[in-house]
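S.K.: Dropping a prediction and its sequence here:
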Amino acid sequence: MKKSVSALLAGLLAVSAGAVSAEKLAVAATAVPHAEILEFVKPALAKQGVELDVKVFTDYVQPNVQVAEKRLDANFFQHKPYLAEFNKNKGTNLVAVTAVHVEPFGAYSVKVKKAAELKDGATVAIPNDPSNAGRALALLQQNGLIKLKDPANILATPKDIVDNPKHLKIKELEAATLPRILNQVELALINTNYAIEAKLNPTQDALFIEGAQSPYANLLVARPDNKDAPAMKKLAAALNSAEVKQFIAQKYKGAVVPAF
C-alpha cells in the first residue's frame, strides 16, 4: 500500500513538474484565418510542452503594439510591407519569424458583377493603412481601372494615380470596416481575412483577385529578444508543417494559400 501511495505521489509530482516547465506563448491574431490556424496547431504544440494562448484582435495596430511592449509574445496577422511601415512609423523593431500563408487580396461589389460595369464617378473603397492601400491601388491598375505613376511602389497613394478614365472616387477606410460598407460603395478592395469573416468567398465572390504568387505572405512576428526562443521555433515549425498545409487547403479552398 505504501509503495502504491509513493508511486502515486511520484506520478503527481512528475505531472506538476511538467506543468511548471511548460513553455507559454501568448499570440495575437485576427480571427480568420490566423486564429483558426493557431487553434489547429495548439494540440500538437501542447504535446511538445508549449501552451499556446491565442488572443483575437479586430484591428491591425494593437497586435504589434502589445508585442512591442512585451504584453504578448508574438502575433500572426500581417505581411512584410505592413510590418516594415509599422516599424518605421512607430519606432518599433518587430521581426518576422516565418512566412505562413498568402491571402489573395480581392475586389468585391454588391452593385456590379464585373469591373467593366463600374459607372463614371463610381466610389471605390480601399484600406487606409499605407501598405494595403498601395496593394489595393496596384490591383486596380492590374485590372485596367487606373494607372499609377510607379506601379512598383508598394506604398502608392491615390495621389499617385496618373490616369483615372472612369473618374473613380477612391475612399480610404479602416480595413476591418470595408465588408460592412459594401452596400454604400460600388467596389471595395478587402483583405481576405475580413472577407472570410463577413462570409464572402474570395474565390467565388471577388470580381477580381490577386494570384497565388502575391508577395504579401502573412508572417509570424516577434521581437528580436524572443524570435529564437525554443517555444517560438516550435510554433514556427508547426505553422510550416505538412499538416497545416493540408488544413489550409481543405478549409479555405484557395481563399488562403500556403506560403511554404
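M.R.: Sure, I can see it.
S.K.: contacts and neighbour counts: CA atoms only from here.
M.R.: Will do.
S.K.: Please name the residues that touch Ala99.
M.R.: Ala99 makes contact with Ala217, Asn218, Leu219, Leu220, Ala259, Phe260, according to Cα atoms under 8 Å, 6 or more residues apart in numbering.
S.K.: Leaving out sequence neighbours, find the closest residue to the fifth one.
M.R.: Take Ala259 and drop its neighbours on the chain: the residue closest to it by Cα to Cα, 6 or more residues apart in numbering is His101, 4.4 Å away.
S.K.: Off-centre distance for the helix or strand encompassing the one you found?
M.R.: Secondary structure from DSSP states H and E places His101 in strand 95-102. Between the centre of strand 95-102 and the centre of its chain there are 10 Å (Cα atoms, centre = their mean, to the nearest Å).
S.K.: residues near Gln250, how many?
M.R.: Around Gln250 there are 10 other residues, counting by other Cα atoms under 10 Å.
S.K.: likewise the one 10 residues further on?
M.R.: Residue neighbour count, defined by other Cα under 10 Å, stands at 14 for Phe260.
S.K.: Redo the contacts of Ala99 as a markdown table? Include distance to Ala44 and secondary structure.
M.R.: Converted to a markdown table, the contacts of Ala99 look like this (distance: Cα to Cα, whole Å; DSSP: H, G, I helix; E, B strand; the rest coil):
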| residue | distance to Ala44 | secondary structure |
| --- | --- | --- |
| Ala217 | 23 | strand |
| Asn218 | 21 | strand |
| Leu219 | 20 | strand |
| Leu220 | 17 | strand |
| Ala259 | 20 | coil |
| Phe260 | 19 | coil |
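S.K.: In these, find the pair that's most separated.
M.R.: Leu220 and Phe260 (12.8 Å; Cα to Cα).
S.K.: separation between the residue nearest to Ala259 and Ile170?
M.R.: With the distance defined as Cα to Cα, to the nearest Å, His101 ends up 28 Å from Ile170.
S.K.: The two: who's more crowded?
M.R.: Ranked by neighbour count (other Cα under 10 Å), His101 and Ile170 place His101 first, with 25 against 17.
S.K.: close enough to count as contact, the more buried one and Phe260?
M.R.: Yes: taking contacts as Cα atoms under 8 Å, His101 lies within contact range of Phe260: 7.3 Å.
S.K.: roughly how far out does stretch 186-203 sit from the chain middle?
M.R.: Worked out by Cα atoms, centre = their mean, stretch 186-203 lies 13 Å from the chain centre.
S.K.: Quick one: the strands in the protein, in order.
M.R.: Secondary structure of the chain by DSSP state E: the strands cover 23-30, 50-57, 74-79, 95-102, 106-108, 123-127, 147-148, 161-163, 169-173, 187-190, 208-209, 217-222, 257-258.
S.K.: So which of these is nearest Asn240?
M.R.: Closest to Asn240 of the strands of the chain is strand 95-102 (Cα to Cα; 6.3 Å).
S.K.: Contacts only, for Asn143.
M.R.: Asn143 is in contact with Phe208, counting by Cα under 8 Å, 6+ apart.
S.K.: could you measure it against Gly106, distance?
M.R.: In terms of Cα to Cα, Asn143 sits 11 Å off from Gly106.
S.K.: Give the intersection of the neighbour lists for the two.
M.R.: Phe208.
S.K.: adding another structure so you can compare the two:
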Amino acid sequence: MKKIIALLALTCAFSAQAADRLVVGASPTPHAEILENLKPMLAKEGVELDVRIYTDYVQPNVQLAEKRIDANFFQHKPYMDEFNRSRGTHIVAVSDIFVAPFGAYSSKVKNIKDLKDGATVAIPNDAVNGGRALQLLHQAGVIQLSDPNNTKSTVKDIAANPKNVKIKQLEAPMLPRVLPEVDLAVINTTFALEAKLNPTTDALFLEGDKSSFANLLAARADNQDSPAMRKLVAALRSPQAAKFMQDRFKGSIVPVF
C-alpha cells in the first residue's frame, strides 16, 4: 500500500509539472534571450518554460491562435490589434514588458541632413509598422504627414516630401539585409539587434522612450490568467529581468515597469 501511495504521489507530481509547462513563441533577440535568462527563476516556481524561436511576425500569432503554443512575446499592441482585425483571431495582451524604439539606419550617410535628393528609404510593409516608420520619418523632418498622430499612416498620407525620397516597402526581416542597397532604412529593434546593429550607437535617429508601441506578452483569453502565465508575467517584470535588459542591451530596449 505504501508503494502504491508513493507511486500515486510521484505521478501527481509529474502531472503538476506537465500542467505548468508553458510554450512561448519569441523573436530570437531580445525576446528569446530574455525568456532564456528567466528559465531558472521560473523552474523554482514550478514552471517549465519552452521557448520557440520565430523569425517572422505572422507565425507566432497563427501558432498561438491554433493553440500550438501558449503565448508569444514579440509584438506591440497596435500590431496585435491589426492582426486580430485582419485575421479574425482573438489574441489578447497579457502585460507590457519593454519599448524597443524604432531606428533609422544608413550605411551611406552619417547625418540625416546629408540625405540626398531622391534618396531611397526602406520601411516595413505591414500596416502598423509601416505607419510607425512614417511617423519616425516625420519626426526627423524627412517627410511631413497630414496627421502625425495616425499610427496607420501610409505613403498616401505624406503631405510634404522636401527631399523627394522614394519609399520602398519591404518585409521587416529583410530591412537590415538591404541596408547597403538603400540610402536609409527604418528598422525594428528586434531585427536591428539580430543584424548586430546597436540602436543607441548605429541609428541616425530613434523614437523617444515614450513610444506607445510597448512590446508585450500575448496569449489567448482561455489561458491569459492561468497560474503559470501569472508567474511568467511576474518574472518578465522582475528586477532580474530589468537588470538583464539593461546590462545585455545597453539601452536599446527600455523596460516599462
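M.R.: Looks like it arrived, so ask away. Since we're looking at a predicted model, the values are computed, not measured.
S.K.: TM-score them against each other, please.
M.R.: Once the chains are overlaid, their TM-score stands at 0.95 when taken by TM-score structural alignment, normalised by the length of structure 2; 255 aligned residues with a Cα RMSD of 1.7 Å.
S.K.: how far away is the equivalent of the residue nearest to Ala259 of structure 1 over in structure 2 from Pro227 of structure 2?
M.R.: Aligned counterpart of His101 of structure 1 in structure 2: Phe98 (TM-score structural alignment). Distance of Phe98 of structure 2 to Pro227 of structure 2, given as Cα to Cα: 22 Å.
S.K.: can you check Ser211 of structure 2 too?
M.R.: 30 Å.
S.K.: could you check the angle strand 50-57 makes with the lengthiest helix in structure 1?
M.R.: When structure 1 is parsed with DSSP state H, its longest helix is helix 2-21. Inter-element angle recorded for helix 2-21 of structure 1 and strand 50-57: 40 degrees (by axes from the mean of the first three to the mean of the last three Cα atoms, to 10 degrees).
S.K.: ok, residues contacting helix 2-21 of structure 1?
M.R.: Gly49.
S.K.: before we move on, the earlier item: which ones are touching the match of His101 of structure 1?
M.R.: Contacts for Phe98 of structure 2 (Cα under 8 Å, 6+ apart) come out as Ala214, Asn215, Leu216, Ile253, Val254, Pro255, Val256, Phe257.
S.K.: Distance of the closest residue to the last one other than its chain neighbours relative to Leu49 of structure 2?
M.R.: The reference is to Phe257 of structure 2. Spatial nearest neighbour of Phe257 of structure 2, excluding adjacent residues (Cα to Cα, 6+ apart): Arg237 at 6.4 Å. Taking Cα to Cα as the measure, Arg237 of structure 2 and Leu49 of structure 2 are separated by 16 Å.
S.K.: ditto for Phe73 of structure 2
M.R.: Relative to Leu49 of structure 2, and taking Cα to Cα, Phe73 of structure 2 is found at 13 Å.
S.K.: list residues touching both of the two?
M.R.: With Cα under 8 Å, 6+ apart, Phe73 of structure 2 and Leu49 have common neighbours Val24.
S.K.: and these two? which has more neighbours close in?
M.R.: Using other Cα under 10 Å as the criterion, Phe73 of structure 2 and Leu49 rank with Phe73 on top: 24 against 20.
S.K.: circling back to that earlier point, and for Leu220 and Phe260 of structure 1, which residues touch both?
M.R.: Counting by Cα under 8 Å, 6+ apart, the residues touching both Leu220 of structure 1 and Phe260 are Ala99, Val100.
S.K.: Can you find the partner of His34 of structure 1 in structure 2?
M.R.: Per TM-score structural alignment, His34 of structure 1 is aligned with His31.
S.K.: Run a quick neighbour tally on that match.
M.R.: 24.
S.K.: Likewise for Asp222 of structure 2?
M.R.: Residues near Asp222 of structure 2, counting by other Cα under 10 Å: 10.
S.K.: and it, how far is that from Ala43 of structure 2?
M.R.: Here the criterion is Cα to Cα. By it, Asp222 of structure 2 lies 23 Å from Ala43 of structure 2.
S.K.: Touching, the match of His34 of structure 1 and Phe74? I think so.
M.R.: Yes: shown here, His31 of structure 2 and Phe74 form a contact pair, counting by Cα under 8 Å, at 6.3 Å.
S.K.: that older thread, tell me which of the strands of structure 1 sits most buried.
M.R.: strand 187-190 (a mean of 28; mean count of other Cα atoms under 10 Å).
S.K.: Check which helices and strands it sits against.
M.R.: Contacts defined by 3 or more Cα pairs under 8 Å, 6 or more residues apart in numbering; DSSP states H and E place strand 187-190 of structure 1 against strand 106-108, strand 123-127.
S.K.: Could you check the angle the last one makes with strand 169-173?
M.R.: Using the same axes, to 10 degrees, one finds that strand 123-127 of structure 1 and strand 169-173 are set 30 degrees apart in direction.
S.K.: which bit of structure 2 covers strand 123-127 of structure 1?
M.R.: With TM-score structural alignment as the criterion, strand 123-127 of structure 1 aligns to 120-124.
S.K.: That stretch vs structure 1, mean deviation?
M.R.: Comparison of stretch 120-124 of structure 2 with structure 1 after fitting gives an average deviation of 0.3 Å (mean Cα distance after the TM-score superposition for structure 1).
S.K.: and for stretch 171-179 of structure 1, what span of structure 2 is it aligned with?
M.R.: Taking TM-score structural alignment as the measure, structure 2 aligns residues 168-176 with stretch 171-179 of structure 1.
S.K.: start to end distance for that stretch?
M.R.: 13 Å.
S.K.: ditto for stretch 59-72 of structure 2
M.R.: Using Cα to Cα, the end-to-end distance of stretch 59-72 of structure 2 comes to 10 Å.
S.K.: Next: stretch 110-120 of structure 2.
M.R.: The first and final residues of stretch 110-120 of structure 2 sit 15 Å from each other (Cα to Cα).
S.K.: In it, which residues are buried?
M.R.: Within stretch 110-120 of structure 2, the residues that count as buried by 16 or more other Cα atoms under 10 Å are Ile112, Leu115, Thr120.
S.K.: Helices along the stretch 101-250 of structure 1, start to end?
M.R.: 130-142, 192-197, 202-205, 230-239, 242-252 (DSSP state H, counting those that start in this stretch).
S.K.: What is the mean deviation of the first one from its aligned residues in structure 2?
M.R.: Comparison of helix 130-142 of structure 1 with structure 2 after fitting gives an average deviation of 0.5 Å (mean Cα distance after the TM-score superposition for structure 1).
S.K.: helices or strands up against that helix?
M.R.: Checked by 3+ Cα pairs under 8 Å, 6+ apart, helix 130-142 of structure 1 has helix 80-90, strand 123-127, strand 147-148 packed alongside it.
S.K.: would you list these in CSV and tack on distance to Ala17 of structure 1?
M.R.: CSV is the format used below for these (distance: least, Cα to Cα, whole Å):
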stretch, distance to Ala17 of structure 1
helix 80-90, 38
strand 123-127, 48
strand 147-148, 60
